[in-house]
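S.K.: okay, sequence plus prediction incoming.
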Amino acid sequence: MTDFVQSAVADGVMTVTLNRIDKKNALTQAMYDGLTAALSQADTDPAVKVVLLVGNNDVFCAGNDLEDFLTLKELGPDSPILRFLTTLVRFKKPLMAAVAGPAVGIGTTVLLHCDLVLADKAARFQLPFVALGLCAEAGSSVLLADRVGQAKANEWLLTGKPFKADEALAHGLINQVVDGQVCEIATAMAKQVAQLPSGAMMATKALIRQPNQARAEKAIFDEAEQFVRLLKGDECKAAIKAFFTRR
């Protein structure tokens, strides 16, 4: 577990906290390892009934740390990113998220694997893959359309335009918008969910996810193959260079 990914269990809820606030919780490969370790622990710990993924009340996740990401040589099954994504898509217990501030790239696509998502009204979502010369990831090439419809998925993925919490709610990406204290409100909800019969929750989640499980896993690996190819291409190199120049 990295210091930038922390976990704690109380009242049946494992809270997994992204704690790299000065970098807006941009994910490094070490942080992916930390997330995988937390989910793996939660999966086997009978004291954990629900997992809640949070940042803080100002920031959720600004996507991948591009400097760290550029060191990526491949995206094989044992790479930190794919180990996290396969653990995520196979996770059996209820998974919740509390979103505030930026939710960019993986900060948005991870929500497609969550069962309940609360967002602050000031949260901002974005899928900027094409603008960076890249493609969809985390199974979003199929799961986003399943969740929000093909037309809206096309718009968000192909244009990369940012969108607000009320738009995310209107199209079914998230469950609820709150005005402040989203982490505290989500924690209270998670504790309520944790009091429900665990076996019934897991069985229901499995039934809900079953029709798209194989498609989602296949999409994750298909996307990874294209992602690495594009990452090495001139369009991506130019886009990332422009990003660092602007920054």
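M.R.: Ah, there it is. All of these numbers come straight from a predicted model, not from anything done at the bench.

S.K.: contacts and neighbour counts: CA atoms only from here.
M.R.: Will do.

S.K.: which helix is the longest one in this protein?
M.R.: Using DSSP state H, we find that the single longest helix of the chain is helix 198-231.

S.K.: give me the helices and strands touching it, please.
M.R.: helix 80-89, helix 140-148 (3 or more C-alpha pairs under 8 Å, 6 or more residues apart in numbering; DSSP states H and E).

S.K.: which element follows the first one toward the C-terminus?
M.R.: Next along the chain after helix 80-89, taking DSSP states H and E as the criterion, comes strand 95-99.

S.K.: from the contact counts, what lies against that following strand?
M.R.: In terms of contacts (3+ C-alpha pairs under 8 Å, 6+ apart), strand 95-99 is packed against strand 50-54, strand 116-120, helix 182-194.

S.K.: mind checking which of the ones you listed is nearest M202?
M.R.: Checking the helices and strands packed on strand 95-99 against M202 by C-alpha to C-alpha gives strand 50-54 as the closest, at 10.0 Å.

S.K.: name the residues that touch the closest one?
M.R.: Applying C-alpha atoms under 8 Å, 6 or more residues apart in numbering, the contact partners of strand 50-54 are 12-18, 39, 42, 60, 93-99, 183, 186-187, 190-191, 193-194.

S.K.: hmm, try it at 6 Å
M.R.: Here strand 50-54 makes contact (C-alpha atoms under 6 Å, 6 or more residues apart in numbering) with 13-17, 94-98, 194.

S.K.: tell me which of these is nearest to I106?
M.R.: Using C-alpha to C-alpha, A97 comes nearest to I106 of the contacts of strand 50-54, at 12.9 Å.

S.K.: below is an additional structure, to be compared with the one above:
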Amino acid sequence: MKRRARFAVLCAVLAVAVGLAVVFVARNDSDAASGISLLRAEDRLPNRTATDWVTYADHVVVVTPTEEKDQVRARGAEFVDRDLTLRVDEVLWSRPKAPRPAPEVFGWRALGWSFKGGDTGERTELAMESAPRVETGHSYVMAVVWEEARCSEGDPSIPAQWGGLGSSGVIPFDDAILGQGESEGRVVTVAQAREKVDSPTSASGLEGRLAGKGATALVAELRSATPAERRTFLPAAPCG
């Protein structure tokens, strides 16, 4: 059992890129050998069930990260994100009247590393608790939504881009098997994914229901789900 000393740290918000609104660092001093610090966050959109996906996603796609680079780090910053290029290998589902077709390639802002005292020589990987970090060498199923540009007064402008629903909107998909692959910065098997879902403290979501199955099972779930009333969680902030 991991022992986590939790303290809140306001990070550069990845609200649009991965669907997270507020990020908190959960340091795990007893597991320093892993080189990973797990984060907790509030999801910006509902994303645990098939109903959530068909209500808020525009497309569900299979992706493979093909390129990764560090985001430019501000002087004195203690965190750095990663900019990924994701190749769309297959479109599994699309919402009727989606605002635009599924992309063939798109950018994705992902968690990167933290530094002690700004020393980049001692970097610690950051990963979201119970979610993929999204790394090259792996494949994923993603529920994505097109986000228009946002220009909130007093905040930096956010360009239009493809974004995620939240932490349960990305599922490991190595070898075309749901739940198998990278999660929390580690490689997990289907058995490990099921064990985690079956634990007394875990509430099973879409990934837990389908662990060990292929894309066909996911598509069947999505096609049989009925969209709920689509709610708005962020105030309008049009640009121009």
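M.R.: Cool, the structure landed. Computed from a predicted model, the values in this text were never measured in an experiment.

S.K.: so after superposing, what's the score?
M.R.: After superposition, the two chains reach a TM-score (TM-score structural alignment, normalised by the length of structure 2) of 0.27; 111 aligned residues with a C-alpha RMSD of 5.8 Å.

S.K.: turn the contacts of strand 50-54 of structure 1 into CSV, columns for neighbour count and distance to M202 of structure 1.
M.R.: Listed next are the contacts of strand 50-54 of structure 1 as CSV, based on neighbours: other C-alpha atoms under 10 Å; distance: C-alpha to C-alpha, whole Å:
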residue, neighbour count, distance to M202 of structure 1
V13, 25, 15
M14, 27, 16
T15, 25, 18
V16, 22, 19
T17, 20, 23
P94, 24, 7
L95, 23, 11
M96, 24, 14
A97, 28, 17
A98, 28, 21
A194, 21, 11
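
S.K.: what is the nearest of those to T204 of structure 1?
M.R.: P94 (9.8 Å).

S.K.: for A206 of structure 1, grab the count of nearby residues.
M.R.: Look at A206 of structure 1: counted by other C-alpha atoms under 10 Å, it has 17 neighbours.

S.K.: what about it, distance to T86 of structure 1?
M.R.: 15 Å (C-alpha to C-alpha, to the nearest Å).

S.K.: shouldn't A153 of structure 1 be in contact with D146?
M.R.: No: under the criterion of C-alpha atoms under 6 Å, A153 of structure 1 makes no contact with D146, lying 8.7 Å away.

S.K.: with neighbour numbers in mind, choose between the two.
M.R.: A direct count of neighbours by other C-alpha under 10 Å for A153 of structure 1 and D146 places A153 higher, at 21 against 13.

S.K.: next, work out how far apart that one and R229 of structure 1 are.
M.R.: On the measure of C-alpha to C-alpha, A153 of structure 1 and R229 of structure 1 end up 23 Å apart.

S.K.: including distance to F243 of structure 1, could the helices and strands packed on strand 95-99 of structure 1 go into JSON lines?
M.R.: Formatted as JSON lines, those follow (distance: least, C-alpha to C-alpha, whole Å):
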{"stretch": "strand 50-54", "distance to F243 of structure 1": "26"}
{"stretch": "strand 116-120", "distance to F243 of structure 1": "27"}
{"stretch": "helix 182-194", "distance to F243 of structure 1": "30"}
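
S.K.: in the longest helix of structure 1, what's buried?
M.R.: Across helix 198-231 of structure 1, burial judged by 16 or more other C-alpha atoms under 10 Å covers 198, 201-202, 205-206, 209, 213, 216-217, 219-221, 223-224, 227-228, 230-231.

S.K.: show me which pair in the contacts of strand 50-54 of structure 1 is furthest apart.
M.R.: Greatest spatial distance among those (C-alpha to C-alpha): T17 and A194, at 18.0 Å.

S.K.: show me what the longest strand seen in structure 2 is packed against.
M.R.: Counting residues, the longest strand found in structure 2 (DSSP state E) is strand 79-94. With contacts defined as 3 or more C-alpha pairs under 6 Å, 6 or more residues apart in numbering; DSSP states H and E, strand 79-94 of structure 2 has these neighbours: strand 59-70, strand 105-116.

S.K.: just want the angle from the helix or strand containing F244 of structure 1 to helix 198-231.
M.R.: Using DSSP H and E, F244 of structure 1 sits within helix 234-246. Here helix 234-246 of structure 1 runs at an angle of 100 degrees relative to helix 198-231 (axes from the mean of the first three to the mean of the last three C-alpha atoms, to 10 degrees).

S.K.: pull out the buried residues from helix 234-246 of structure 1.
M.R.: Using 16+ other C-alpha under 10 Å as the test for burial, helix 234-246 of structure 1 gives 235-237, 239-240.

S.K.: what residues are up against V22 of structure 2?
M.R.: By C-alpha under 6 Å, 6+ apart, the neighbours of V22 of structure 2 are 41-42.

S.K.: quick one: it and T64 of structure 2, what's the gap?
M.R.: Distance, V22 of structure 2 to T64 of structure 2, using C-alpha to C-alpha: 26 Å.

S.K.: same question for V16 of structure 2.
M.R.: 20 Å.

S.K.: these two: which is more packed in?
M.R.: Taking neighbours as other C-alpha under 10 Å, V16 of structure 2 and T64 compare with V16 leading, 26 against 23.

S.K.: I'd like the distance between the more buried one and D43 of structure 2.
M.R.: Noted for V16 of structure 2: a distance of 11 Å to D43 of structure 2, by C-alpha to C-alpha.

S.K.: likewise G181 of structure 2?
M.R.: On the measure of C-alpha to C-alpha, G181 of structure 2 and D43 of structure 2 end up 22 Å apart.

S.K.: who's more crowded, the two?
M.R.: Higher neighbour count among G181 of structure 2 and D43: G181, with 25 against 20, using other C-alpha under 10 Å.

S.K.: so that one touches V187, yeah?
M.R.: Yes: using C-alpha under 6 Å, G181 of structure 2 is in contact with V187, at 5.2 Å.

S.K.: in terms of helices and strands, where is M14 of structure 1?
M.R.: Following DSSP H and E, one finds M14 of structure 1 within strand 13-18.

S.K.: which other helices and strands contact that strand?
M.R.: strand 5-10, strand 50-54.

S.K.: winner for burial among those strands?
M.R.: Highest mean neighbour count of those: strand 50-54, a mean of 26 (counted as mean count of other C-alpha atoms under 10 Å).

S.K.: that's all I had, so thanks and see you.
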